[in-house]
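In: Whatever this is, show me its structure:
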Amino acid sequence: MFHTGVFTELGIKTMFLDTRYFSGFCQDSRDMIAVATVHANCCRGIQAKVIDLMAVFRDWKNYRGYIDDQRLGALYVLVWSLSISKGFSPFQINQCAPSSKTIMITARDERNELEIALEGASMKNKTLIIAMVNKAYVEEGDKTMLDLFRDSFWLGENTRSLLDHVLIVAMDQIAFDRCNLLHLHCYRLVMEGVDSAGEKLYMSNEFINMMWRRTLFLTDVLKRGYSFIFTDTDVMWLRNPFTRLNLDEAEDVQISCDKFNGKQWSKINPINTGFYYVRSNNKTIALFNTWYTMKDNSNYTGMKDQDVLVKMLHTGLFTELGIRTRFLNTRYFSGFCEDSRDMRVVTTVHANCCRSIQAKVKDLAVTLRNWKKYRGYLEDQRLGILFIWSLSVSKGFLPFQKYKWASSSKTTTVTNIYLRDELEVALDGASMENKTLIIVMMNKAYVEGDKTMLNLFLDSFWLGENTRFLLDHLLIVAVDETAFDRCKFLHLHCYRLVMDGVNSAGEKLYMSNEFIKMMWRRTQFLYDVLKRGYSFIFTDADIMWLRNPFTRLIPDEAKDIQISCDSNNPKSTPINTGFYFVQSNNKTIALFNTWYTMKDNSNYTGMKDQDVLDKMLHTGLFTEFGIRTRFLDTRYFSGFCQDSRDMMVVTTVHANCCRSIQAKVIDLTAVLQDWKKYRDFVDDQRLGKIPSNRTYGFGWSKHVACRNSWRWL
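Out: Okay, the predicted model is just below:
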């Protein structure tokens, strides 16, 4: 139409926009000062556009960073990150970035992003803690190495605040995504030419390559003026190690040992680079730079970085560079090579002298159990007891041996203050733009143990389809101080609910008096939330979120309440208040107010809140209030009372019809294992490894533990 004169006939006045300002992949603008828009034209697939537009955003952020840092008026010459497959050649029509999910970060991007990450994690004195992880450390097993590492900060003495200064360096995208989901300080390190995702067995070629990449990265950190503790994630932090390090400038490097010869200055100590502290100065920068260049020295071919560092130490290079080195005593910085025998002072425990991740996880889980038992003795008896570690799982389990030492008392009284405005802040922080959020309640029994209910609940958001972002809209309502502290430690949205007259910490067995009281306090709290104008999904923590439930709920105001059921029974719908969605309006506020007042009605004495709500439903009170109710199908909102048989659509799985937390944890762990197997099947089918017409022979694992939980009633 344009070229045949139709525009002219219609009198259309046309202005052609300069690609200097309105840039695109067909013709890049070269002037970042003036560019206004960037279009992914000359590109065929959505996936390819997304990959290359992400690179555009990184270029833009990098440019803005230079402007903020330098405040210069000079022309910034833009070099866009071009298509991943083509270097700096022009784009071709109908083809841009390939479908690969790998995104290469330019050196300029990496420096800028690294500086932000380091600054975010560091203390005021430019000191931080650095740990490196890959997929194998964040995904393999029901309890991952990263889980154990983080748990040690929670269980340790005066270590919780240190997690705010840990930078997790992720060597693959899965590890990076997991780190971000856990609200930690995260940095994505590109590993060129290395498959960084799987487990790297000790002394394999990939293991050696990864260790050298680590050394190069840490050299860069030192050059930026940051001192650090480097720690492997198979090191459990039981006490604050900074209290055992010399923090003045007397030593440049303080490094752990596999075994300790009794002399902290002796170079004969066998060092271990899984835990060490380095002060940033010209000497240590020169040391690390020399260390890294040694990998190309023919005398050190095939050696891992730690062995090369030992050679440098013994051949006098440390002395030549003026490096002052202290070797850390295994009494304080313990490991599996040489256990500390003194629980009173042990600071870290390293799973050294151990080859596989699976073995490390097993034995470190025992280490944390030992530590909790020791702490339990101190709490219960206030006695000084020296423990001997349980041995490796493969060697059996030896009982602790006890030795008395000077007792000490350290009692802390916590005063809980309930401020109503704190609730508004918490609700506002977690809610979506439409004042909708997800609420779950927790107590001590749900957050403590080797594998806790809270861990499983959060894991389901990680493993589910399109559920990870929902964690940003989850409010954890903690009914005791332990649960609240754990929530804050995990950087979640948290609110401390005071439970007047109720011992809220321990497990509340189904239908016990304390269980009933806690359920009524929950109803009162949710009534308050509705009055503040917030709609919500309430979910028990024993519900696994496998898909986004909002896609299965009616989103408009056609229904006031949408509630889960124990089973699909057309004659009598047995509701379950472990999962339901409520719109905030005058009708639901009136309903919840009436519901809560019913607890004092003599007709309902000793009944739990769910049974009272069921009575209100069947006696016509819902109809009187004009409440429009929808009962959720167990095909989508499944539970142990009635399993969904359709894995293609199942959205949540509730451990209902189950009495104890221990039983729920066992059977929900099996649920997540079943779900991962199904997801692996779907992924393999999508990648063509399995014929597309093959169906998944699905069957949930039997809920044996939950069935047995009723046996001794």
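
In: CA atoms for contacts and neighbours, from now on please.
Out: OK.

In: Could you give me the buried positions within stretch 141-150?
Out: Neighbour-count burial for stretch 141-150, with 16 or more other CA atoms under 10 Å as criterion, is recorded at 142, 143, 144, 145, 146, 147, 148, 149, 150.

In: And stretch 666-686, by the same measure?
Out: Taking 16+ other CA under 10 Å as the neighbour-count basis, stretch 666-686 is seen to contain the buried residues 666-675, 678-679, 681-682, 685.

In: before we move on, back to that, TSV for the buried residues of stretch 141-150, including secondary structure?
Out: Converted to TSV, the buried residues of stretch 141-150 look like this (DSSP: H, G, I helix; E, B strand; the rest coil):
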residue	secondary structure
142	coil
143	coil
144	coil
145	helix
146	helix
147	helix
148	helix
149	helix
150	helix
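
In: that older thread, restricted to helices, list the buried residues of stretch 666-686.
Out: Taking DSSP state H, the ones among the buried residues of stretch 666-686 that sit in helices are 666-675, 678-679, 681-682, 685.

In: Which two among the residues you listed are spaced furthest apart?
Out: Across those, the longest distance by CA to CA is 29.3 Å; it joins 666 and 685.

In: on that earlier part again, nearest to residue 580, of the ones in helices among the buried residues of stretch 666-686?
Out: Of those, the one sitting nearest to residue 580 (CA to CA) turns out to be residue 668, at 19.7 Å.

In: For that closest one, which non-adjacent residue is closest in space?
Out: With CA to CA, 6 or more residues apart in numbering as the measure, residue 655 is the residue that lies nearest to residue 668, at 7.0 Å, once sequence neighbours are left out.

In: Next up, the contacts around the one you found.
Out: Contacts here follow CA atoms under 8 Å, 6 or more residues apart in numbering; on that basis residue 655 touches 542, 543, 639, 640, 664, 667, 668.

In: From those, list just the buried residues.
Out: Among the contacts of residue 655, those that count as buried by neighbour count (16+ other CA under 10 Å) are 542, 543, 639, 640, 664, 667, 668.

In: From residue 182, how far out is the nearest residue to the second one once chain neighbours are set aside?
Out: In other words, residue 543. Leaving aside its sequence neighbours, residue 543 sits nearest to residue 654 (CA to CA, 6+ apart; 4.3 Å). Distance, residue 654 to residue 182, using CA to CA, to the nearest Å: 23 Å.

In: Please generate a structure for the following sequence too, so the two can be compared:
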Amino acid sequence: MSFKRSHTFAFTLVSGCCLLVYVVFYLELMGNHRELNDIEGLSLRSRLTVPRPAAGVSASLAGHAVIPSSNNSWSANSACTQADIERRSATVVLTTTNAGYLDVTENMLESIKRTRACPNITVIAEDEPSYQRLTQRIQSQPGLHVQRSPLVATVWKSTKLHSRDFNRLVRRRPQYILNLLKKGYDVLFLDSDNVWFKDPFKDFQESFDIAMHNQQVNIAEFCVGFAYYRPTENTLRLVTEWLRLLDKKKHPKTGEQTTMNKLISRKLIPKLKIKTLNETNYPDGKKYFRQAGWREAHSDTTVLHLSFIFGHDAKVAKLKEFGFWFI
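Out: Have a look, this model is predicted:
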């Protein structure tokens, strides 16, 4: 009996050790799997920490600068609480970046922080330098998530508009958007060259499938660089078809925005409901910086998108010139 009990104890001990080794291996494996494939199931629980006070405005508002609104909610010391972040837990603000536009991306994140809109933000870093740099920002910006791209690392430099490298980067974005829509999230997608002056979510209350700024009148030339997607059947059909057409057009010079507008113009999703964002509140760079008298006549900007300002250095120069550079 003594030998039998000892044998049973030894067997139990060995089994327990094996089980423990398996559990450790499994957890490590799943951790690696999430790192590689987390875009399929973005972990969107806020990484909430006690925020450090933000740094003061790094560029003073020059005498010629035009402040977008007298009642904007900019605050260099704004801080979001856990309750603030969870208030918008069903919505993800999504952007992508690489090292070439990392400083522009950080400037946008700082502008969002100052509005105290307190959204959940996911940044997909398309290269390792961006990932390493932006993960350091998580402690000072509640609600911010940074993830490595699950795809192969790409160019680290800034890219020319509509170049082969540029289109290769931006053609990934519809897949990122679709993955989140399929999980039931509203998605506000941003190019990194946006600057927030006020909380925009007040403009996304009514019923629609997609909300975007139209750069033209009477024809579809919507800008996908600031677009709000709801996870409706129409939106899912549109983004799925958008991806299919991009995949069908293998040529890397095919732009994702051109493809989206062709899809809308042809009314392939006949019941699609698009909300056109008011250009007074959501101007593009052409109107804001180049159209004489426009800026002086429209002082209630919510979000400014620096489209039509071409190239990294030109965008940074404009942001600094008008006092919108905060890092």
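
In: So which of residue 654 and residue 182 of structure 1 has more stuff around it?
Out: In this comparison of residue 654 of structure 1 against residue 182, neighbours counted by other CA atoms under 10 Å, the higher total goes to residue 654 at 29 against 15.

In: measure that one to residue 677 of structure 1 for me?
Out: In this structure, residue 654 of structure 1 lies at 19 Å from residue 677 of structure 1, with CA to CA as the measure.

In: Also residue 430 of structure 1?
Out: The gap separating residue 430 of structure 1 from residue 677 of structure 1 is 32 Å, by CA to CA.

In: The residue nearest to residue 668 of structure 1 maps to what in structure 2?
Out: Residue pairing (TM-score structural alignment): residue 655 of structure 1 is matched to residue 306 of structure 2.

In: if we can go back for a sec, export the buried residues of stretch 141-150 of structure 1 to TSV and tack on distance to residue 470 of structure 1?
Out: TSV is the format used below for the buried residues of stretch 141-150 of structure 1 (distance: CA to CA, whole Å):
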residue	distance to residue 470 of structure 1
142	22
143	22
144	22
145	24
146	22
147	20
148	24
149	25
150	22
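
In: Closest to residue 659 of structure 1 out of the residues you listed?
Out: If you rank those by distance to residue 659 of structure 1 using CA to CA, residue 142 comes first, at 22.4 Å.

In: Spatially nearest residue to that closest one (excluding sequence neighbours)?
Out: The spatial neighbour of residue 142 of structure 1 that comes closest, neighbours along the chain excluded (CA to CA, 6+ apart), is residue 669 at 7.4 Å.

In: ranges for the helices of structure 2?
Out: Counting by DSSP H, residue ranges of the helices within structure 2 are 2-37, 82-86, 102-115, 128-135, 164-170, 173-181, 233-248, 256-265, 285, 294-297, 312-321.

In: Of the ones you listed, which is nearest residue 200 of structure 2?
Out: Residue 200 of structure 2 lies closest to helix 102-115 among those, at 9.4 Å (CA to CA).

In: Mind listing what's buried along that closest one?
Out: The neighbour-count criterion (16+ other CA under 10 Å) identifies 102-115 as the buried residues of helix 102-115 of structure 2.

In: just checking, what packs against that helix?
Out: Helix 102-115 of structure 2 sits against strand 194-196, with contacts defined as 3 or more CA pairs under 8 Å, 6 or more residues apart in numbering; DSSP states H and E.

In: How far off centre is the strand it packs on?
Out: Its chain's average C-alpha position is 12 Å from that of strand 194-196 of structure 2, according to CA atoms, centre = their mean, to the nearest Å.

In: whereabouts in structure 1 does that strand align?
Out: On structure 1, the counterpart of strand 194-196 of structure 2 by TM-score structural alignment is residues 543-545.

In: quick one on the thing from earlier: would you reformat the buried residues of helix 102-115 of structure 2 as TSV and include distance to residue 90 of structure 2?
Out: Compiled in TSV, the buried residues of helix 102-115 of structure 2 are given as follows (distance: CA to CA, whole Å):
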residue	distance to residue 90 of structure 2
102	27
103	28
104	26
105	23
106	24
107	25
108	21
109	19
110	22
111	22
112	18
113	19
114	21
115	19
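
In: Looking at the residues you listed, which two lie furthest apart in space?
Out: Taking CA to CA, the two most distant members of the buried residues of helix 102-115 of structure 2 are 102 and 115; they sit 20.5 Å apart.

In: Map residue 318 of structure 2 onto structure 1.
Out: Residue 318 of structure 2 maps onto residue 667 of structure 1 when the alignment is built from TM-score structural alignment.

In: Isn't its match up against residue 706?
Out: Yes. Using CA atoms under 8 Å, residue 667 of structure 1 and residue 706 qualify as a contacting pair, with a distance of 6.9 Å.

In: what separates residue 35 of structure 2 from residue 179 of structure 2, distance-wise?
Out: 16 Å.

In: Then residue 242 of structure 2?
Out: Look at residue 242 of structure 2 and residue 179 of structure 2: by CA to CA, they are 13 Å apart.

In: out of the two, which sits in the more crowded spot?
Out: Of the pair residue 242 of structure 2 and residue 179, residue 242 is the one with more neighbours under other CA under 10 Å, namely 24 against 16.

In: Mind telling me what that one corresponds to in structure 1?
Out: With TM-score structural alignment as the criterion, residue 242 of structure 2 lines up with residue 595 in structure 1.

In: Show the contacting residues for the nearest residue to residue 88 of structure 2 once chain neighbours are set aside.
Out: By the measure of CA to CA, 6+ apart, the closest residue to residue 88 of structure 2 outside its immediate chain neighbours is residue 119, 6.1 Å from it. Under the criterion of CA under 8 Å, 6+ apart, the contact partners of residue 119 of structure 2 comprise 85, 88, 89, 91, 92, 93, 143.

In: Thanks again, I'm all set now.
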